[in-house]
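Asks: let me see the structure of the following:
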Amino acid sequence: MPTPRKQLVSLADTAYYHCVSRCVRRAFLCGNDPYSGESYEHRRAWVESRALELASVFAIDICAYAIMSNHVHLVLRVDEDEVQQWSQREVVERWHQLYKGNLLTQRFARGQAIASYERDTLDSIITEYRRRLVDISWFMRALNEPIARLANQEDGCTGRFWEGRFKSQALLDKGALIACMAYVDLNPVRAKMAKTPEASAHTSIRLRIAAVHKGQQPKELLPFIGNERQQMPKGLCFNLKDYVCLVDQTGRVLRKSKRGYISDNAEDILTRLNIPTENWLMLTTSFEQLFTGPVGSTESLNDYQRHHKRKRRHGVTTCRSLFG
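Replies: From the prediction side, this is the model:
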């Protein structure tokens, strides 16, 4: 029996999650189908555009993504603090970008008078909207459902486009987060769909590399903010150029199937995370195969298991061996 989603997503433990949606029967419904000879490459752009749009509506940031031919990877950060700062009007306006709401919320959005006997009902609805705008399940639902409808309309058929449940994996610390992001960013290189990260279409690393050349960071993604310090802004606690360099050099090693060389600047991230280079290459090659549950150091995994009152520490041996 699958684990209930509310037990998989625990914001008390971590704000970061690796989510994967796969096409039904893992068919190539977003790429070049080798069986039918049809090309559905344009659907990858649909998924990418929709995901980035949702990140501007939900209180959920995208750290990394890769839109593949038969599945989608997303590394997400849930921002509970941000959603609590939104006014009631902003919550309703954001929700109405995705769904129609009801007559009461539509009147509220237009600035029309709300009777006193309607106020409690409106407050309850807005509270529910606020909860949904910070919910990964609603984010994935708002992503997958429109894509499925568009694809079925294009194919002139009905039925499932995605598998019933998306996979959700808790990333408990910085080591797990950066390793998972690099794994996601390097998906097209490992699949031999691209020779280099910057040539990987429909990925976050391509956006980040393009932005680096302009001395900027992509507005659609959670930014890198450098090393930890007091009064830190929201973002990833690493240097963007170091991360891009690390992913690029890792991609070269993976493509040539040999040990390769990782420069001192790029390896600085691994040193801070206490991840040996050999372990890093294993993580960025086989992250999904190595871990089926929460990922992190032994300490963070133990805290997670205690918090959820689980006697079995699933995956602790693998985590201990790979995360220092």
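
Asks: C-alpha from now on. contacts and neighbour counts both.
Replies: Noted.

Asks: ok, I225 - contacts?
Replies: I225 sits next to M232, P233, K234, G235, L236, C237, F238, N239, L240 when contact means CA atoms under 8 Å, 6 or more residues apart in numbering.

Asks: count the residues that sit near the second one.
Replies: The reference is to P233. Other residues within reach of P233, judged by other CA atoms under 10 Å, total 12.

Asks: check which helix or strand covers it.
Replies: Using DSSP states H and E, P233 sits within no helix or strand.

Asks: any idea how far it is from E118?
Replies: To E118, P233 is 39 Å away according to CA to CA, to the nearest Å.

Asks: sorry, back to before: please convert the contacts of I225 to a markdown table, extending it with distance to P276.
Replies: As requested, the contacts of I225 are exported to a markdown table (distance: CA to CA, whole Å):
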| residue | distance to P276 |
| --- | --- |
| M232 | 28 |
| P233 | 29 |
| K234 | 28 |
| G235 | 25 |
| L236 | 21 |
| C237 | 19 |
| F238 | 18 |
| N239 | 19 |
| L240 | 20 |
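
Asks: to check against the first, give me the structure of this:
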Amino acid sequence: MTTARASLINVDATPYYHCVSRCVRRSFLCGYNDEQGKCFEHRRGWIEQRLLKLANAFCIDVCAYAIMSNHYHVVLHINKGCAKALSPIEVIERWLTFHQGPLLIQRFMRGEVLSEAEQERCMEIIEIWRERLTSISWFMRLLNQHIAAEANREDQCTGHFWEGRFKSQALLDEKALAAAMAYVDLNPIRAAIADAPETSEYTSVKARIKALRNDQITPEGLHVFAGYPRKDQPEGIPFRLLDYLELVDWTGRQVRDDKRGQIDSTLPPLLERLGFEPKQWLKTASYIEVGNMVGSETSVKAALPLLDRQRASGIRLPDS
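Replies: Predicted coordinates:
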């Protein structure tokens, strides 16, 4: 029996989630399909562009992504603070990026005189949209529906393109977030279609490395790195970018040592800070998709009542 989405996604438990969508019938999202003799590589661009466009409109940040041949991974951050700070006009403009607004909202945007009842109805609609701008379900719906429609149009067919609902995992603490992001960014390397993070096409890690080489702080559409947790820390992923890139490289070498050789005995600073032993980190980074939440024992126990669950399946990481 499927689990209610409200029991899987709750910002009070954690704002970070790892989501996966897979194609039906072994269909190809992108890449080369030997059975059909067709190349669908261009569809990677479709999903990357749609993903980043949605991130610019929604109050949901993209921390990591990897687009594979018949599925994709994304790590998302729900930004409630951003949604609360939006003015009514900003909420409307963001929502209407992907939707047609009702006539009442159009009149409101044109500055027409509305009755008190009409004004109240406008505010009700705007607050509904404000809430949806932080909904991963709405975010993923607008992503998957668009890609499915484009793919079916290209294939000249109808029917389901995705395997039902997307899968989501709650990332309950820093360790879980780092493990999930590294797992996502290393997908092409583990699948033996890339040799290094900087050559992994359609991944967030390649986009970050490219931006870094061009003296940019963060690629457009991706969530920023805020550095080590500290007083008055700005909004962002609680690691340093360079530490994270070193962590991804180290983990990739261990998971695919036949392609990358041996690693130096020096471990990356982020690994030491998160308190992982090498064997535990490799287990976590290799099997991150198991279960519906990832976190330390303490984080899992604290999150269970918030997610309305008595027990959880997933990976339990050691407390620091």
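
Asks: fetch the TM-score of the aligned pair.
Replies: The TM-score (TM-score structural alignment, normalised by the length of structure 2) is 0.94; 318 aligned residues with a CA RMSD of 1.8 Å.

Asks: name the nearest residue to R309 of structure 2, ignoring sequence neighbours.
Replies: S7 (6.9 Å; CA to CA, 6 or more residues apart in numbering).

Asks: hang on, isn't the one you found packed against P305?
Replies: No - with contact defined as CA atoms under 8 Å, S7 of structure 2 does not count as touching P305 (9.6 Å).

Asks: show me what contacts A64 of structure 2?
Replies: Residues near A64 of structure 2 by CA under 8 Å, 6+ apart: H73, V74, V75, L76, M181, V184, D185, T203, S204, V205, L222.

Asks: also G291 of structure 2?
Replies: By CA under 8 Å, 6+ apart, the residues touching G291 of structure 2 are Q169, A312, S313, G314, I315.

Asks: same deal with F166 of structure 2?
Replies: C19, V20, S21, R22, M140.

Asks: tally of neighbours for the first one?
Replies: Just to be clear, that refers to C19 of structure 2. C19 of structure 2: 21 surrounding residues under other CA under 10 Å.

Asks: contact partners for it?
Replies: C19 of structure 2 sits next to H73, V74, V75, L76, F166, K167, S168, Q169 when contact means CA under 8 Å, 6+ apart.

Asks: check whether the second one sits in a helix, strand or coil.
Replies: The local conformation at V74 of structure 2, judged by DSSP: H, G, I helix; E, B strand; the rest coil, is strand.

Asks: quick check: it touching V62?
Replies: Yes - counting by CA under 8 Å, V62 is a contact partner of V74 of structure 2 at 7.1 Å.

Asks: quickly note the distance from the residue nearest to the spatial centre of structure 2 to A176 of structure 2.
Replies: In structure 2, the centroid-proximal residue (CA atoms, centre = their mean) is V75; its distance is 2.5 Å. For V75 of structure 2, the distance to A176 of structure 2 equals 11 Å [CA to CA].

Asks: swap in L54 of structure 2?
Replies: On the measure of CA to CA, L54 of structure 2 and A176 of structure 2 end up 24 Å apart.

Asks: of these two, who's got more company?
Replies: Using other CA under 10 Å as the criterion, L54 of structure 2 and A176 rank with A176 on top: 27 against 23.

Asks: quick one: contacts for that one?
Replies: With contact set as CA under 8 Å, 6+ apart, A176 of structure 2 has these partners: V294, G295, S296, L317.

Asks: after superposition, how close is the strand or helix carrying it to structure 1?
Replies: Per DSSP H and E: A176 of structure 2 is located in helix 174-185. Taken over the aligned residues, the distance from helix 174-185 of structure 2 to structure 1 averages 0.2 Å (mean CA distance after the TM-score superposition for structure 1).

Asks: and what of stretch 45-53 of structure 2?
Replies: On superposition with structure 1, the mean distance recorded for stretch 45-53 of structure 2 (mean CA distance after the TM-score superposition for structure 1) is 0.3 Å.

Asks: and that stretch, which stretch of structure 1?
Replies: Using TM-score structural alignment, the residues of structure 1 aligned to stretch 45-53 of structure 2 are 45-53.

Asks: pull out the buried positions in the matching stretch.
Replies: Residues W46, V47, E48, R50, A51, L52 are the ones in stretch 45-53 of structure 1 that count as buried (16 or more other CA atoms under 10 Å).

Asks: just stretch 67-85 of structure 1 next, same as before
Replies: Residues of stretch 67-85 of structure 1 classed as buried under the neighbour-count rule (16+ other CA under 10 Å) are 67-80, 83.

Asks: and for stretch 97-113 of structure 1?
Replies: Here stretch 97-113 of structure 1 shows T105, F108, A109 as buried, counting by 16+ other CA under 10 Å.

Asks: centre of the chain to that stretch, how far?
Replies: Between the centre of stretch 97-113 of structure 1 and the centre of its chain there are 30 Å (CA atoms, centre = their mean, to the nearest Å).

Asks: for stretch 160-174 of structure 2, same thing?
Replies: Its chain's C-alpha centre and that of stretch 160-174 of structure 2 lie 9 Å apart, by CA atoms, centre = their mean.

Asks: that one spans what distance, first to last residue?
Replies: Terminal residues of stretch 160-174 of structure 2 lie 36 Å apart, using CA to CA.

Asks: residues of that stretch that come out buried?
Replies: F161, W162, K167, S168, Q169, A170, L171, L172, D173, E174.

Asks: want to throw those residues into JSON lines with secondary structure and distance to V255 of structure 2?
Replies: Listed next are the buried residues of stretch 160-174 of structure 2 as JSON lines, based on DSSP: H, G, I helix; E, B strand; the rest coil; distance: CA to CA, whole Å:
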{"residue": "F161", "secondary structure": "coil", "distance to V255 of structure 2": "31"}
{"residue": "W162", "secondary structure": "strand", "distance to V255 of structure 2": "29"}
{"residue": "K167", "secondary structure": "strand", "distance to V255 of structure 2": "24"}
{"residue": "S168", "secondary structure": "strand", "distance to V255 of structure 2": "24"}
{"residue": "Q169", "secondary structure": "strand", "distance to V255 of structure 2": "22"}
{"residue": "A170", "secondary structure": "strand", "distance to V255 of structure 2": "24"}
{"residue": "L171", "secondary structure": "strand", "distance to V255 of structure 2": "21"}
{"residue": "L172", "secondary structure": "coil", "distance to V255 of structure 2": "24"}
{"residue": "D173", "secondary structure": "coil", "distance to V255 of structure 2": "23"}
{"residue": "E174", "secondary structure": "helix", "distance to V255 of structure 2": "21"}
